[in-house]
Structures are given as C-alpha cells and as structure tokens.
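Enquirer: can't give you the sequence, but here's the structure:
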C-alpha cells in the first residue's frame, strides 16, 4: 500500500533531502525533454536548495514515509530562478501592488509524477501569495514543468534561452498566472 504524501512547510533540516530530491527529479524527468549534456548540466546547476525560501516560510515539501517526494514554493523576493547567477537585487522584497510573486524550484521525483503533488504546491503558493497582496505569479519554466503550469492556468509570455554556467543553454518558458481570479465563495462582482 502506498503512503499518502503530506504537504508541509519546509524547514532547514530538510535541505539535504531537498537537494537529493531535486537532483533525482532532474535525472528522472529531464531526459524526456533534454539530451544527456543538458540533463547533467541541469542536475548540477538547478538543484541547489535556496534557504532564503525556507527561511521566508514560502517553500513546501511533500513527505511520504519519511522521504521527500516533491518540493516547490514561491518567493516575495526578486530572484526568479536558481542558476540565474547572483545579482545585487536577488534579496530585494517585491512590491505586491506592482510586481508579481515568483514560483520557484518546483521538483517532483519521477516515480511520484502525475499524482497532483505539483498542483497542490502551486495551489498553496497561489493562496499564500494572494494573502500577501500579490496580484500575479510568474515563473521561469523548464520544459518538464510546462504541462503542469499550463494545466494549472499559467500562460506563456515568451520562450527564453536559459544559459547555465558551463555554457549549456536550456529552453525556458516565461509564464504568468493572474491572482485576480475570483475564488469559490467570493461574491459576484458588482454591476
């Protein structure tokens, strides 16, 4: 019998497990979309846990039987994705009235895909960002994540080359999700 995963906020003690999960996810899922060199580069450069997200309380994990099987979160800071290189504005807190929150570092272990774990994390991100006053979410998707984000309601803004430090370039998709949509139970707009 399979254990149902539990979604919870990540804590600092999860960092080693998150790193293992991220790498395993890339090695399991990326080969369906990328060649061996691109997969190896992604496993090296896109799988560094961002402890700022954990410290901010905006990063989540799904845990099943003591193992992390999915992770992801959102950020109220300027950094868009791991592997983008450090910039002076990475830690700048975004203005929710004028800037979108960022969905960050979404990974699901290959043997746990297509079970709603990524969708549950996105729903938690949406709820939390909306509660903080943000009007939209944005993200930089790698190709394995695009189907999930589209099915959740994100729309493609543009295709972007994502250069990694070793010169490999991944295909990326800049995507946006408006948070202005009515929620179940919200009153109908006045006419």
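Expert: On my side now, so go ahead. Keep in mind the model is a prediction, meaning the values are calculated, not measured.
Enquirer: could you use CA atoms for every contact and neighbour count after this?
Expert: Noted.
Enquirer: contacting residues for residue 126?
Expert: When the contact criterion is C-alpha atoms under 8 Å, 6 or more residues apart in numbering, the partners of residue 126 are 137, 179.
Enquirer: in the one helix or strand it maps to, what counts as buried?
Expert: Secondary structure assigned from DSSP states H and E places residue 126 in helix 117-131. When burial is assessed from 16 or more other C-alpha atoms under 10 Å, helix 117-131 yields the following buried residues: 117-118, 121-122, 124-126, 129-130.
Enquirer: okay, those in JSON lines with distance to residue 61 next?
Expert: As requested, these are exported to JSON lines (distance: C-alpha to C-alpha, whole Å):
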{"residue": "117", "distance to residue 61": "9"}
{"residue": "118", "distance to residue 61": "10"}
{"residue": "121", "distance to residue 61": "8"}
{"residue": "122", "distance to residue 61": "12"}
{"residue": "124", "distance to residue 61": "11"}
{"residue": "125", "distance to residue 61": "12"}
{"residue": "126", "distance to residue 61": "15"}
{"residue": "129", "distance to residue 61": "17"}
{"residue": "130", "distance to residue 61": "20"}
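Enquirer: ok, second structure coming up, stack it against the first:
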C-alpha cells in the first residue's frame, strides 16, 4: 500500500462527498484522514489515503473524476502526513514561541509552500489569497508572500497561516518589551508583559501586600481578588499588564513584586498599580507608570485615567512625577486624574489593535 494526498473540489450538496468516497473505495483506496475547506466554488476536500501499490496518479485522478470531483490534485505522501493536523499546528506554534524568527520556516512546513518571502511592503488592498499566491500581513510591519504551484491555496489555509504570523509577532513583541529596570537605590528588576502563567506569582504578590495596599489598589475591600479576576487582569482584552520581578544573585527573575495594569475603554486607558510594601517609595511605581504612559501613547489612546483615594498621597505624587499636564476631579473620597496623551495617528492602534482617536463628544 502507498500513501497519497488527494485534493478535489466537490459540490457542497448532500451525498456528493459519499459519491467520491465510494468511487475511491471501489478501487481499494482507504481514506485515513480528511479535511474540508469551504470555498465559494464548493467544498475542497483534502484526503490522505492508503492506496494499493498498483494504482498510480492517473488511476486516482480517474477515480476522483468518476466520483464527481473536479480540479483534482494528487501527490505521493510520506508517513509524517499521518500526523493529526491540529497537532502539527500546535507543534509549529510551540516552535514559534521558542523562536519567533522561524516564521518563514513554520509557514513553509504548514502549507508545503514552494517559496516564502518577507517584504517591507504592507498587504494593502491587494488580494490576500489566490490560487498560487498568498499574502499575509505582518503585524510588526511588511508582509509575507507565499507561493505554491499546486494545490491551490484555500481560505482555511490562509486563516491558519495568518494566525501563526500573528502569534510570532506577539511573541517577538513580548521579548522586545522585556527590560531590566535599575532603580535609584541600585536594585535591579525584570519588567515585562504579563501572561496567565504569572497567576501564581501575582497571587503571592497580593498575599504579601498589606491590607491597606490592596484596599488602595482596588478602592474597595482589602481581600485578595479571586483567581478568575486576576487572570482577566493579566491578559486584558484591550490593554496590557506589566509585572516586575526581583532579580536573584545570578540575575534570574524571582518573585513578582509589582503589577501595573493598563485597561483600555474607548479612547482612554485606565491605569492602576500594586507594589509590594517593601518595594514602595523606591521609584518602582513611577517607572512602571511611565512605561504604561509610553505604551498608551504609542497605541494611540487619547488620555490616561487613574482613580485613587484622596488620602493616597504617594499615588498622587507618582502621577505628578510624570511631568505631564493633568486634570483632577474629586467625588467624595475618590479622586480621578486624567492625563492627556500626544497621539500620533500614523501609529495609533498598532500595539493593541484599532482604537478610536479622540474626537468631538456627542451631547
């Protein structure tokens, strides 16, 4: 028996796929896996089959045509084709997490492309998927161009490939965003974007903070937030969370000592800080707030908003150290500080997705 890959378009109507599979079965062809790619011209069925040794490419093409398949492509396959497609995609995703520079190789392996090239030109209004060419937008700028003589690319393959490119860009951005912060007292900290994997360390941070610090951060009770709430804060839908980790004697990151949140809503970004008590009054809060302000500005948000208690003088001093104009509104014991940001429309939305730039308010 010999492994073959067969791809053919079949009318997306009840019973048509069974006609094709019956035609293959009459010739002793065993279907091992099948993927269905929905397109505007019908369902593109991608089979991995085990066929008798006496059947050749012409025999399989004839069997598909008799089974009402069209635009057929047939090629020999290897044993690695037996790997489950979702498992292969997850394996490639893992490779990109470890090495985001391997995007081109991952795309070639995913789609069996004949050529993969990165170009500094954005995709723009050009068609993103054609029969032999696929264009993928690189979130960091530019685009990837893939070419494959056969079989034709499908929309489903485009969606998988674009998802891999976006994953690689996210990993690369996170790596670039990781910095070593030197405080005025000489202490070194690792500051980076948070992930859900930081949940245990963030829980420990909250448990190590005093009740007063937690109450100032959440403007309510002093109890530790629930794990689901902390998980949402670590990876917000729009915005970013930074964590600061102390450095061990060998330079490796240790415990989480601070968390800084930037949560976006509309054209404004709300910020909040939690610094472990023994790390307060050392310049850490100011450094984190400045990084959040820079991120919000690059993402195109119009203003930073911070809510704190009127008696929280340390936080108000931290905001003042930004050296930016700000407006303050007081409602009882609550103070809201708004810091306008300089928006560059050409860069707006690149960091966290499309955002609305400040504009006239409707009455």
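Expert: Nice, thanks for sending it over. Not measured: the values here are computed from a predicted model.
Enquirer: TM-score of the superposition?
Expert: The pair, once superposed, lands on a TM-score of 0.62 when counted by TM-score structural alignment, normalised by the length of structure 1; 144 aligned residues with a C-alpha RMSD of 3.2 Å.
Enquirer: specify, as a residue range, where the helix holding residue 126 of structure 1 falls in structure 2.
Expert: Alignment of helix 117-131 of structure 1 against structure 2: residues 284-298, by TM-score structural alignment.
Enquirer: how big's the offset between that stretch and structure 1?
Expert: Between stretch 284-298 of structure 2 and its aligned stretch in structure 1, the superposed structures give an average distance of 1.3 Å (mean C-alpha distance after the TM-score superposition for structure 1).
Enquirer: contacting residues for residue 146 of structure 1?
Expert: Listed by C-alpha under 8 Å, 6+ apart, the contact set of residue 146 of structure 1 reads residue 173.
Enquirer: so what does it match up with in structure 2?
Expert: Taking TM-score structural alignment as the criterion, the aligned counterpart of residue 146 of structure 1 in structure 2 is residue 316.
Enquirer: am I right that that match is in a helix?
Expert: Yes. Under the criterion used here (DSSP: H, G, I helix; E, B strand; the rest coil), residue 316 of structure 2 sits inside a helix.
Enquirer: how near is it to residue 307 of structure 2?
Expert: Summarising the geometry, the distance separating residue 316 of structure 2 from residue 307 of structure 2, computed by C-alpha to C-alpha, to the nearest Å, is 10 Å.
Enquirer: cool, residue 16 of structure 2 as well?
Expert: In this structure, residue 16 of structure 2 lies at 62 Å from residue 307 of structure 2, with C-alpha to C-alpha as the measure.
Enquirer: ok, now residue 179 of structure 2?
Expert: Residue 179 of structure 2 sits 27 Å away from residue 307 of structure 2 when distances are taken as C-alpha to C-alpha.
Enquirer: the counterpart of residue 245 of structure 2 in structure 1: how many residues sit nearby?
Expert: For residue 245 of structure 2, the aligned position in structure 1 is residue 63, judged by TM-score structural alignment. Residues contacting residue 63 of structure 1 under the criterion other C-alpha atoms under 10 Å number 18.
Enquirer: what lies in contact with the helix or strand hosting residue 63 of structure 1?
Expert: Residue 63 of structure 1 belongs to strand 59-64 when elements are defined using DSSP H and E. Outside of strand 59-64 of structure 1, the residues within contact range by C-alpha under 8 Å, 6+ apart are 3-10, 53-54, 68-74, 117, 121.
Enquirer: try it again at 6 Å.
Expert: Under the contact criterion C-alpha atoms under 6 Å, 6 or more residues apart in numbering, strand 59-64 of structure 1 has outside partners 3, 5-10, 53, 68-73.
Enquirer: tell me the buried residues in that strand?
Expert: For strand 59-64 of structure 1, by 16+ other C-alpha under 10 Å, it's 59-63.
Enquirer: show the subsequent helix or strand relative to that strand.
Expert: Beyond strand 59-64 of structure 1 on the C-terminal side, the first helix or strand identified by DSSP H and E is strand 67-75.
Enquirer: quick check: that following strand compared with structure 2, mean distance?
Expert: When structure 2 is overlaid, strand 67-75 of structure 1 sits 1.0 Å from its aligned residues on average, using mean C-alpha distance after the TM-score superposition for structure 1.
Enquirer: what range in structure 2 matches that strand?
Expert: Counting by TM-score structural alignment, strand 67-75 of structure 1 corresponds to 255-263 in structure 2.
Enquirer: the match of residue 245 of structure 2 and residue 117 of structure 1: what is the separation?
Expert: Separation of residue 63 of structure 1 from residue 117 of structure 1 (C-alpha to C-alpha) stands at 10 Å.
Enquirer: what do you get for residue 51 of structure 1?
Expert: Look at residue 51 of structure 1 and residue 117 of structure 1: by C-alpha to C-alpha, they are 21 Å apart.
Enquirer: and for stretch 160-180 of structure 2, what span of structure 1 is it aligned with?
Expert: Counting by TM-score structural alignment, stretch 160-180 of structure 2 pairs with no residue of structure 1.
Enquirer: tell me which residues of that stretch are tucked away?
Expert: Counting neighbours by 16+ other C-alpha under 10 Å, the buried set in stretch 160-180 of structure 2 is 161-162, 164-173.
Enquirer: and what of stretch 89-100 of structure 2?
Expert: Neighbour count says stretch 89-100 of structure 2 has 89, 92-93, 95-97, 100 buried, by 16+ other C-alpha under 10 Å.
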